[in-house]
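here are the coordinates; sequence isn't available:
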């Protein structure tokens, strides 16, 4: 069954980025953005812009009756996931496929518990350098979605359906047959990049060059490598180098989401990053001093709001 109807929830950086790309190819009535009425009114009156182009999006509120989507893309922040799952209920049908673009290593488990694991593909959003200020998104690198089944070395019918759809949409993607390792790799990157740039109040340029910030970032990432071994994932220095190569392609003037959150005095995903590392460190009796320091510094910043 071909994918025709797509729903997106979350109009932060990733939601706008992915939505704008899809809107270039898919009929407008087949692409819906789910938001409550207050947000819809705001989006329609103020507009949403992607690289200075106003986006022409089709909105639906959660209480509207609608036919199920063939594909749902969840692009909210982690602390908004439970509310998002409530909001998409009318869009989930028997054959719906759900992709989560959330950071971290736990969203697919949460989604599967709510709507069934047979609907969920594991997914990682990587390589984008999008910066959102107000209702305007700018980026140089669009990045891609890497997705696949949880089980290694498996390309299922669901995976093939999504790949065929993305091919038709000219949407950047990659099939991955070792998704848990890819997901942990992206988690490792976020733990290093997001938190270090936030604490050093800088941008990608600061961690793309040699210096104290880059040393901190890599040390935080190596703590994740240690923990991955205990969790049966086995990240290596080669995986660290892979993600550092991706980091090198990002716009030096860009900033990760955590830095943008702290600048806007929003509460960040530090619990999802350093918080998870600290919990796993305690579980396996492995010291994680770099992530402890980053966690405490970010919490201090947030406590001063």
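Received the coordinates, thanks. If you're wondering where the values come from, they're calculated on a predicted model, not measured in any experiment.

For the rest of this, base every contact and every neighbour count on C-alpha atoms.
Noted.

Please determine how far residue 216 is located from residue 76.
Applying Cα to Cα, to the nearest Å, the value for residue 216 to residue 76 is 28 Å.

higher neighbour count, the two?
Shown here are residue 216 and residue 76; by other Cα atoms under 10 Å, residue 76 has more neighbours (23 against 20).

my read: that one touches residue 13, true?
No: judged on Cα atoms under 8 Å, residue 76 makes no contact with residue 13 at a distance of 9.2 Å.

Tell me which stretches of this protein form strands.
With strands called from DSSP state E, the chain shows them at 6-9, 31-34, 49-50, 53-54, 58-60, 71-74, 97-100, 120-128, 131-133, 136-138, 142-148, 173-175.

Check which helices and strands the second one sits against.
Contact analysis of strand 31-34 by 3 or more Cα pairs under 8 Å, 6 or more residues apart in numbering; DSSP states H and E lists strand 6-9, strand 58-60 as its packing neighbours.

try this one next to it:
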């Protein structure tokens, strides 16, 4: 396949490195000029759970005007819609767009830009990716990539995308229920995104900390209760066991919200912890734990912007 990855940050670079290493023609697109230059000059280095390798990837600051088979939108949730708009020059009649973001809300923005019938929504579980330097990505795990059709995407086209990911070594599968998939991941995200960002602790440290583990579990339980109240079909019987199993796979990872705060950037906490109180209002409930966690992260963001 010819695959374009829009947003070649930490996670996007992991996708690019592994997909290119197995023979796909991969185009990486990112606004970080130094990263793009390093990839073009030396290749993309990927190390961690999948080993240590160099992959040849074509890298650009702006999307090239060439049609691809698959566009992966791997930017943060708040930028997904704009990124999809910019990627439209690479779309042909057969092109599938796969949006992989944390939290809830960004898929609607992508669908508005590219159309519902070519869109798949995905989640990546337990990767813990980071960029130690330009042209160099690291990841702590690669548990699963799951994807489902957002609108009318044909099942065979979706399965072909999943097969490409499996060929690259990912544990990839298609699912029939996008909402359930997103909420199962959201329950894990809310347990660690804001708690890690506020404290500076890793996922494993929050899980084991006697004070923060209580807060983390409360955020997860609250999201689980809201999902059930909304009638979302989730395969989670015990939310605490669910988030502890998630953390056990990537104990040394720092969630993207923490990494953004460390770099002085605006995070996607509004789409993660902040999504829970918004969804709660739909069923006339409240989500005070996630509401407070979101406010605390946003306060830290405001200090970074001064």
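Received the coordinates, thanks. In this text the structure is predicted, and so the values were computed from the model without any measurement.

circling back: which one of the helices and strands packed on strand 31-34 of the first structure is the most hemmed in?
Highest mean neighbour count among those (mean count of other Cα atoms under 10 Å): strand 6-9, with a mean of 24.

Over which residues of the second structure does that strand lie when aligned?
Mapped onto the second structure using TM-score structural alignment, strand 6-9 of the first structure spans residues 3-6.

check the fit of the longest helix along the first structure onto the second structure and give the mean distance.
Ranked by residue count under DSSP state H, the longest helix found in the first structure is helix 179-200. Taken over the aligned residues, the distance from helix 179-200 of the first structure to the second structure averages 1.2 Å (mean Cα distance after the TM-score superposition for the first structure).

if we can go back for a sec, gap between the match of strand 6-9 of the first structure and the chain center?
14 Å (Cα atoms, centre = their mean, to the nearest Å).

could the strands of the first structure go into a markdown table alongside distance to residue 185 of the first structure?
Below are the strands of the first structure laid out as a markdown table (distance: least, Cα to Cα, whole Å):
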| stretch | distance to residue 185 of the first structure |
| --- | --- |
| strand 6-9 | 25 |
| strand 31-34 | 29 |
| strand 49-50 | 28 |
| strand 53-54 | 33 |
| strand 58-60 | 34 |
| strand 71-74 | 20 |
| strand 97-100 | 16 |
| strand 120-128 | 10 |
| strand 131-133 | 22 |
| strand 136-138 | 25 |
| strand 142-148 | 12 |
| strand 173-175 | 15 |
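
can you tell which of those strands is closest to residue 227 of the first structure?
Among the strands of the first structure, the nearest to residue 227 of the first structure by Cα to Cα is strand 120-128 (19.6 Å).

which residues sit against that closest one?
Residues outside strand 120-128 of the first structure that contact it (Cα atoms under 8 Å, 6 or more residues apart in numbering): 97-103, 108, 111-112, 139-150, 158-159, 179-180, 182-183, 186, 246-247, 249-250.

just stretch 46-60 of the first structure next, same as before
Contacts for stretch 46-60 of the first structure (Cα under 8 Å, 6+ apart): 16-17, 20, 23, 28-29, 31-36, 40, 135-139.

now stretch 190-203 of the second structure
Stretch 190-203 of the second structure is touched from outside by 206, 212, 215-220, 223, 243, 247, 250-259, 261, 269, 272-273, 290, 293-294, 296-297, 300, with contacts defined as Cα under 8 Å, 6+ apart.

next one: stretch 63-71 of the first structure
3-7, 87, 90-93, 95-99.

Compute the first-to-last residue distance for it.
One end of stretch 63-71 of the first structure sits 19 Å from the other (Cα to Cα).

Give the buried residues for it.
Neighbour counts over stretch 63-71 of the first structure (16 or more other Cα atoms under 10 Å) mark 68, 69, 70, 71 as buried.

can you redo those residues as TSV with distance to residue 124 of the first structure?
Formatted as TSV, these follow (distance: Cα to Cα, whole Å):
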residue	distance to residue 124 of the first structure
68	24
69	21
70	19
71	16
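
Perfect, that will be all.
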